[in-house]
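J.: No letters, just coordinates:
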């Protein structure tokens, strides 16, 4: 519940139809090796350092290195093949 003023009009009450999503952010570290993941959140990530591949369900491999940006939709199962320990900044929206 909040107040808004539109073009000098009297304040109006605002209501949202649904609760705002929970957003979290932080840094993750993955050791060399293979890791599987399936999340209950939409995730965006930026690889800060390290190298490897992200293996998608259709068999496609996406190379990861510093500067790579990726989006993983909620519910998608992926596997990480990490060659050099990988560090990434990740945001999650639930």
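T.: Nice, thanks for sending it over. In this text the structure is predicted, and so the values were computed from the model without any measurement. Numbers count the residues shown, from 1 in each chain.
J.: make it CA atoms for all contacts and neighbour counts henceforth
T.: Noted.
J.: Could you list every helix and strand that the strand or helix carrying residue 50 packs against?
T.: Of the helices and strands defined by DSSP states H and E, residue 50 is found in strand 42-55. Secondary-structure packing of strand 42-55 (3 or more CA pairs under 8 Å, 6 or more residues apart in numbering; DSSP states H and E): strand 61-65, strand 69-72, strand 77-93.
J.: Use this one as the comparison:
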């Protein structure tokens, strides 16, 4: 249960929610969402570690990939739910 409430899991969820909100609220084309996710993920990892190194860059990319995957999963689930109605 501790793993669910860890800072890393919270970062994934926060980034996914932020990306979903940006996607829904702005007119940014879907092809630019991964670029936005990379910038936000690296920025969050840098803020979290208060430094910048290769490990921070990799952690930021990991946050971005998980965030993009989460947004895609939610989008797919919502679209499939509407098709069933």
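T.: Done, it's in. Please read these numbers as outputs of a predicted model, since none were measured by experiment.
J.: Superposed, what's their TM-score?
T.: The TM-score (TM-score structural alignment, normalised by the length of the second structure) is 0.18; 34 aligned residues with a CA RMSD of 4.9 Å.
J.: Columns distance to residue 12 of the first structure and mean neighbour count on top of the helices and strands packed on strand 42-55 of the first structure, output as a markdown table?
T.: Conversion of those to a markdown table gives the following (distance: least, CA to CA, whole Å; neighbours: other CA atoms under 10 Å):
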| stretch | distance to residue 12 of the first structure | mean neighbour count |
| --- | --- | --- |
| strand 61-65 | 48 | 17 |
| strand 69-72 | 37 | 15 |
| strand 77-93 | 29 | 18 |
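J.: who wins for proximity to residue 37 of the first structure among the ones you listed?
T.: With CA to CA, the closest approach to residue 37 of the first structure among these belongs to strand 77-93: 5.4 Å.
J.: Output the contacting helices and strands for the closest one.
T.: If you count contacts as 3+ CA pairs under 8 Å, 6+ apart, strand 77-93 of the first structure packs onto strand 23-30, strand 33-38, strand 42-55.
J.: most packed of those?
T.: Compared across those, strand 42-55 shows the largest average neighbour count, a mean of 19 (mean count of other CA atoms under 10 Å).
J.: what is the orientation angle of that one with strand 77-93?
T.: Between strand 42-55 of the first structure and strand 77-93, the angle formed by their directions is 150 degrees, by axes from the mean of the first three to the mean of the last three CA atoms, to 10 degrees.
J.: what does strand 42-55 of the first structure contact?
T.: Under the contact criterion CA atoms under 8 Å, 6 or more residues apart in numbering, strand 42-55 of the first structure has outside partners 61-74, 78-94.
J.: The second structure: helices as residue ranges?
T.: In the second structure, the helices defined using DSSP state H lie at 7-25, 33-49, 54-84.
J.: Let's have the ones you listed in TSV, adding mean neighbour count.
T.: Formatted as TSV, the helices of the second structure follow (neighbours: other CA atoms under 10 Å):
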stretch	mean neighbour count
helix 7-25	16
helix 33-49	18
helix 54-84	16
